[in-house]
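Trainee: what follows is a predicted structure for the sequence shown.
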Amino acid sequence: MKSTTRRTLAAVVTGVAAAVGAAASPAAAARAVPVPVPLGGAETALGMELPEVAGELPVPTPGAPEGPRYVEGRLLPERTLPQLPVSGGLPGVDLRQPLPQVLGDGFDHAAVDAPAAELRTLAPGLSLDAPLSAPGGGGFGLPTAKLPQVGVLTPMVQTVPTADLGVGRGL
């Protein structure tokens, strides 16, 4: 293959990779996907005011687990099965319900706004140790017997959900 053909092919591949990376960036950067709920047709068919509803669905993103680490005096590393972190969110909702005024022809509204809340989780992990000690200087360098150790690394869920409830004038 000629060098000019290779250069042209490299430029095309680089351009395609840049275009794919630029197109994927906004989708990957989104924390939540908006979900509108169309009720306009039902309002027309029923001849009445229906609530306005919109939601948000979170996009979970896995993180990089902390790998096993060596601890002096153990044959197996600590965190034999590492914990996997996953970030995401709780679904959000925005709801506005029209309320007819008791005196008059107008409408007021009651609203609930609960935005998508950030959610961080950590899957359970496992830490094991063999029933043998590490080889030492005594005993001709042979390991000695000991009780095996098993530990479960506890999972974690962390979030701070918020919501606003309000009543106001107009729709």
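Mentor: Nice, thanks for sending it over.
Trainee: every contact and neighbour count from this point should use C-alpha atoms.
Mentor: OK.
Trainee: please settle this for me: is A10 part of a helix?
Mentor: Yes. Applying DSSP: H, G, I helix; E, B strand; the rest coil, one finds A10 inside a helix.
Trainee: that one - how many residues pack around it?
Mentor: Neighbourhood size, A10 [other Cα atoms under 10 Å]: 12.
Trainee: and D94, by the same measure?
Mentor: So D94, with other Cα under 10 Å, has 18 neighbours.
Trainee: and for A117?
Mentor: 20.
Trainee: in contact with it, which residues?
Mentor: G89, L90, P91, G92, T159, V160, P161, T162 (Cα atoms under 8 Å, 6 or more residues apart in numbering).
Trainee: please redo it, this time with the cut-off set to 6 Å
Mentor: G89, L90, P161 (Cα atoms under 6 Å, 6 or more residues apart in numbering).
Trainee: dropping in the other structure now:
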Amino acid sequence: MKPTTRGNLAAVVTGALATALAAATPAAAAGSVPAPVPLGGVSQSLGIPVPEASLDVPLLTPGTPDGPRYTTGRLLPEGILPQVPVGGALPGADLHAPLPRLLGEGYDHLDIDAPASGLHTLGPGLDLDAPLTQPDPHDFGLPGLKAPEAGLLAPAVRTVADAGLGADSGR
């Protein structure tokens, strides 16, 4: 292979890679990737209109957990097993389905639009404390006894889902 051919091939591959990465960046920022459902062939083979569908596939991105926090009066840090945040989106769907008219010819349409909506979660965490106090200088530096503490940090989910249903005639 000539050096100019190799150079041209490298330029084409680099350009294609840059284009793919540039196209993927907004999708990753949005939290979901649109995925059309190809039903055109079914419509052509059956000779009738079929629904048009498009789905939004969520991209989940884990976040950085808050590390354990040391506080006075405890031997072990608070949040010994921290909660891990995960962000993404709920799956979305867009459906446009033809409905045959009962009287007359033609079709009406039913539209369902459920856009992908943001999703923020926190995984469960664990909080423990030892059954000993900090060393006491008045007791020759020995720790005292206390009741052990154990707590489960509950998971959390935060989202706002939205959907729309509509019908129209014609097309």
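Mentor: That came in fine, so what should we check first? Computed from a predicted model, the values in this text were never measured in an experiment.
Trainee: if we can go back for a sec, closest to V112 of structure 1 among the contacts of A117 of structure 1?
Mentor: P161 (13.3 Å; Cα to Cα).
Trainee: tell me how far the nearest residue to that closest one once chain neighbours are set aside lies from L9 of structure 1.
Mentor: Leaving aside its chain neighbours, P161 of structure 1 sits nearest to A117 (5.2 Å; criterion: Cα to Cα, 6 or more residues apart in numbering). Separation of A117 of structure 1 from L9 of structure 1 (Cα to Cα, to the nearest Å): 45 Å.
Trainee: rewinding a little: which of the contacts of A117 of structure 1 count as buried?
Mentor: Neighbour counting with 16 or more other Cα atoms under 10 Å marks G89, L90 as buried within the contacts of A117 of structure 1.
Trainee: for the contacts of A117 of structure 1, which one is nearest F107 of structure 1?
Mentor: P161 (30.0 Å).
Trainee: distance-wise, check the counterpart of that closest one in structure 2 relative to L39 of structure 2.
Mentor: Counting by TM-score structural alignment, P161 of structure 1 corresponds to A161 in structure 2. To L39 of structure 2, A161 of structure 2 is 27 Å away according to Cα to Cα.
Trainee: what about L76 of structure 1, which SS state?
Mentor: Under three-state DSSP, L76 of structure 1 comes out as coil.
Trainee: what about the spatially most central residue of structure 2, helix or strand, and which?
Mentor: Centroid check for structure 2 by Cα atoms, centre = their mean gives G88 as the closest residue, at 2.1 Å. Here G88 of structure 2, judged by DSSP states H and E, is contained in strand 85-89.
Trainee: give me the distance between the nearest residue to G92 of structure 1 once chain neighbours are set aside and P161 of structure 1.
Mentor: Spatial nearest neighbour of G92 of structure 1, chain neighbours left out: A116 (4.0 Å); criterion: Cα to Cα, 6+ apart. As judged by Cα to Cα, A116 of structure 1 and P161 of structure 1 stand 8 Å apart.
Trainee: strands along structure 2, start to end?
Mentor: Secondary structure of structure 2 (DSSP state E): strands at 32-37, 52-58, 61-62, 85-89, 92-100, 107-114, 118-122, 125-129, 132-136, 142-145, 149-153, 156-159, 164-169.
Trainee: return the list of helices and strands in contact with the last one.
Mentor: Spelled out, that is strand 164-169 of structure 2. strand 107-114 (3 or more Cα pairs under 6 Å, 6 or more residues apart in numbering; DSSP states H and E).
Trainee: equivalent range in structure 1 for the strand it packs on?
Mentor: Under TM-score structural alignment, the match for strand 107-114 of structure 2 is residues 107-114.
Trainee: and the longest helix for structure 2?
Mentor: Using DSSP state H, we find that the single longest helix of structure 2 is helix 3-30.
Trainee: any idea how far that one is from the middle of the chain?
Mentor: 26 Å (Cα atoms, centre = their mean, to the nearest Å).
Trainee: and the angle for that helix with strand 118-122?
Mentor: 80 degrees (axes from the mean of the first three to the mean of the last three Cα atoms, to 10 degrees).
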